[in-house]
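K.L.:
With the sequence up front, the predicted model follows.
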Amino acid sequence: MSKGACALRILVAREVTGLSQLEVSQRAGIANNALNNMERARQFPNREIMRYYHRAHRIDFNFLMHGDFAQLPMDIQEALFAHLDTRQRTPQIVDGS
């Protein structure tokens, strides 16, 4: 549940949607720099972004905050795991980790 782990899951959730940071932040009703800070492990995900991902993409709080995936629909699990696997094979630097 570290900021770095949450940042990775927030980033992967956005990648699964196929949306840019700006598009997601606008749809979630948050400032773009807030989403950028979440994806760079400078802050934990806020309530608004978690609500957006759950309502719009079926990605719930338990996954974003804790990495728990059991409650996610199978198609969402598969998409998230594919992106996580890709990220693990191509290490990237996340600020604040």
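P.N.:
Sure, I can see it.

K.L.:
Please make it C-alpha for all contacts and neighbour counts, starting now.
P.N.:
Noted.

K.L.:
residues near L19, how many?
P.N.:
By the measure other CA atoms under 10 Å, the count of residues near L19 is 12.

K.L.:
ok, now how distant is A5 from E23?
P.N.:
With distances defined as CA to CA, to the nearest Å, the gap from A5 to E23 amounts to 22 Å.

K.L.:
now the helices: where do they sit in the protein?
P.N.:
Ranges of helices within the chain are 3-17, 21-28, 32-39, 47-57, 61, 74-89, based on DSSP state H.

K.L.:
out of these, which comes closest to G67?
P.N.:
Of all those, helix 3-17 sits nearest to G67, with 7.5 Å by CA to CA.

K.L.:
Pasting the second one now:
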Amino acid sequence: MDYLEIERICRRGDTSPEAIHKRLVAARLMTGMSQKELAENAGIKYTTFRSQEQSGAPSVRLMSYFLSAFQVDFNFILGGDPARLPADVLREIAKHLD
């Protein structure tokens, strides 16, 4: 997959709630955790996490958790920029996008 294809599936530059939702789901699926497991590990109530994921409106706490635990950068979650993702993380997330 070339860089332009990666940018397309990451929806680079798309800051809509729908695009952020898709990236959040892909990032969670990459972890192999359920919504409940991820919420617990992130220190967020399950209902809060579910709401943030569904609405495409992640909290700073959630984005900080993705960054510290999985190296998923804020720029990817909010704007689809794959440039700061490690190659192995990008490969895994890309499996769950499109």
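P.N.:
Yep, it's here. Just so it is clear, the model here is predicted, and its values are computed rather than measured.

K.L.:
Fetch the TM-score of the aligned pair.
P.N.:
After superposition, the two chains reach a TM-score of 0.81 (TM-score structural alignment, normalised by the length of structure 1), with 84 aligned residues with a CA RMSD of 1.0 Å.

K.L.:
quick revisit: would you mind giving the helices of structure 1 as a markdown table with distance to G67 of structure 1 and mean neighbour count added?
P.N.:
Formatted as a markdown table, those follow (distance: least, CA to CA, whole Å; neighbours: other CA atoms under 10 Å):
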| stretch | distance to G67 of structure 1 | mean neighbour count |
| --- | --- | --- |
| helix 3-17 | 8 | 21 |
| helix 21-28 | 20 | 17 |
| helix 32-39 | 15 | 19 |
| helix 47-57 | 13 | 16 |
| helix 61 | 9 | 18 |
| helix 74-89 | 11 | 14 |
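
K.L.:
Would you format the ones you listed as TSV with distance to D68 of structure 1 included?
P.N.:
Formatted as TSV, the entries for the helices of structure 1 read as follows, by distance: least, CA to CA, whole Å:
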stretch	distance to D68 of structure 1
helix 3-17	11
helix 21-28	22
helix 32-39	18
helix 47-57	14
helix 61	9
helix 74-89	10
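
K.L.:
which residue lines up with L8 of structure 1 in structure 2?
P.N.:
In structure 2, the residue matched to L8 of structure 1 (TM-score structural alignment) is K22.
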